[in-house]
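> model this:
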Amino acid sequence: MNLLRELSMGEIVSRIAAVLIYAGLQGFVLAGLARLLGDRRPNYDGRLTPNPFIHLSVWGAMMAALFSMSWIRTIWYDGKTNRLGRWGIVVVVLVGLAAMVALVPLLDLVRPLALMLPRTGGYAVLYVIGQLQVIALASALLNLLPIPGLVGGGVLQAIWPEQERRLRRMEPFGLALIIVAIVAGWLPNLATMLMPYVQLR
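Okay, the predicted model is just below:
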């Protein structure tokens, strides 16, 4: 069982730091894309900010600390005001997740700057960058699932725009299913699969 694998305190702390950065970026990118397409709802809901604590999901942060996979609090969209209509929500979801994948090679550009820091601080920054790359990739793949509570659940908002209340009620069950699947090992550990790729960069 993945939960039983040994984790050092350094790993947990670096993953928590990485998931804070991930949550801030992912939430801000999704809200920003929605706003660019004319949807003001994320802005009205206070989501158009890079502040990670606005976007952070507590359960998502716990899964990041233990399994390097995460998600943010659900962003609710208004397809009626989106310039592309309901398809605009799908565009926001897919482009928002693609942005997290694109972040991985961009983070490699920061690595030389970390080496300019004092040795201990530089190593800590490099470790957080590595964890962020793994979390960003693994979470992007996980969040493709169209399950309420995940970023991909936004597709359901596009399909059933009048069913927001029902989708909100389904969200805890969707996230519970994901957590059980990750902990029980029913869902492949995406982070473990991606770790060698990131380490080779």
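
> C-alpha from now on. contacts and neighbour counts both.
Noted.

> all strands for the chain, in order.
Remark: no strands are assigned in the chain by DSSP state E.

> ok, Leu175 to Ala138 distance?
Per C-alpha to C-alpha, to the nearest Å, Leu175 is found 16 Å from Ala138.

> how about this one, so we can line them up?
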Amino acid sequence: MFNLNFLNIVAGIPGLLIALVIHEYAHALIADYMGDDTPRLSGRLTFNPISHIDPIGMLMLLVAQFGWAKPVMVNPNNFRNWRKGEICVSLAGPAANLIAAFIALVIQICLMKLHLFGTTALPEVLNLIVLYNVNFAIFNMIPLPPLDGSRVLMCFLPTEWNYKLASLERYSFLILIVLMATPFFTYILIPLQRLVFGFFSMILLPFL
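The predicted structure follows:
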């Protein structure tokens, strides 16, 4: 899973930045739309990567192809509808990543059909834009605080269970490191990745 190839790391930087920025911007945009101006006031309603990068999460995304960004702070009390707001904001980031991945895949197919790749590094760059965005979406749906999956889950759990789940946040980094040292990503997340790619292929099959 770990990828320390220097050329791949360089080629993956555009995909990395796109995945991080689009994900967090989508959270901020939908939170603002749902009635909470906290992301706007904290400077997160922007495409500036510096506002969204978490150094450790970015490093993990580069070397392991799974990672995270700096969470967008929101105040659910400002949402016009608390449950709807939490769910929509939480899903906005992963959804934006999947849309970005699909668009990059379409561009890749179009350029390939037009024979415009030549000998450039563009195919690898586009490949990694697709890969990073798909992986970023899947990774963030893990139900572990502060990842998006936990926020969706909390909308349906009893209050006392929410407190127990939230208490795991202090151990999240250690838990993620342990998971990366086990077959978890291979047996759980990789099949989900293949499922997403299969869905993309099904949509694009008439155009191939």
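
> quick revisit: tell me which of Leu175 and Ala138 of the first structure has more neighbours.
Neighbour count, other C-alpha atoms under 10 Å: between Leu175 of the first structure and Ala138, Ala138 has more, with 25 against 18.

> so what corresponds to the more buried one in the second structure?
Under the alignment (TM-score structural alignment), Ala138 of the first structure pairs with Asn135 of the second structure.

> List the contacts of that match.
Going by C-alpha atoms under 8 Å, 6 or more residues apart in numbering, Asn135 of the second structure touches Gln65, Phe66, Gln193.

> so which of those residues is the most crowded?
Phe66 (26 neighbours).

> Pretty sure it sits against Met60.
Yes: under the criterion of C-alpha atoms under 8 Å, Phe66 of the second structure makes contact with Met60 at 6.1 Å.

> What is the burial count for the aligned partner of Glu86 of the second structure in the first structure?
Using TM-score structural alignment, the equivalent of Glu86 of the second structure in the first structure is Ile89. A count of nearby residues for Ile89 of the first structure, using other C-alpha under 10 Å, gives 28.

> Distance of the closest residue to Ile89 of the first structure other than its chain neighbours relative to Leu126 of the first structure?
Once flanking residues are discounted, Ile89 of the first structure sits nearest to Ala158: 6.0 Å by C-alpha to C-alpha, 6 or more residues apart in numbering. Remark: distance between Ala158 of the first structure and Leu126 of the first structure (C-alpha to C-alpha) = 39 Å.

> Counting residues, which helix of the first structure comes out longest?
Among all segments of the first structure classified by DSSP state H, the helix with the greatest residue count is helix 9-36.

> mind listing what's buried in that one?
11-12, 14-35 (16 or more other C-alpha atoms under 10 Å).

> likewise stretch 101-118 of the second structure?
Ala101, Phe102, Ala104, Leu105, Val106, Gln108, Ile109.

> Residue in the first structure paired with the second one?
So the one you mean is Phe102 of the second structure. Under TM-score structural alignment, Phe102 of the second structure pairs with Pro105 in the first structure.

> tally of neighbours for the aligned partner of Ile175 of the second structure in the first structure?
For Ile175 of the second structure, the aligned position in the first structure is Leu177, judged by TM-score structural alignment. Neighbours of Leu177 of the first structure under the rule other C-alpha under 10 Å: 12.

> so where do the helices sit in the first structure?
Applying DSSP H to the first structure gives helices spanning 9-36, 41-44, 52-55, 58-67, 86-108, 111-114, 119-142, 154-159, 164-184, 190-199.

> Going by neighbour count, list what's buried in the second one.
Right, the one you point to is helix 41-44 of the first structure. Neighbour-count burial for helix 41-44 of the first structure, counted by 16+ other C-alpha under 10 Å, picks out Arg41, Pro42, Asn43.

> What span of the second structure is that helix aligned with?
Aligning helix 41-44 of the first structure against the second structure (TM-score structural alignment) gives residues 38-41.
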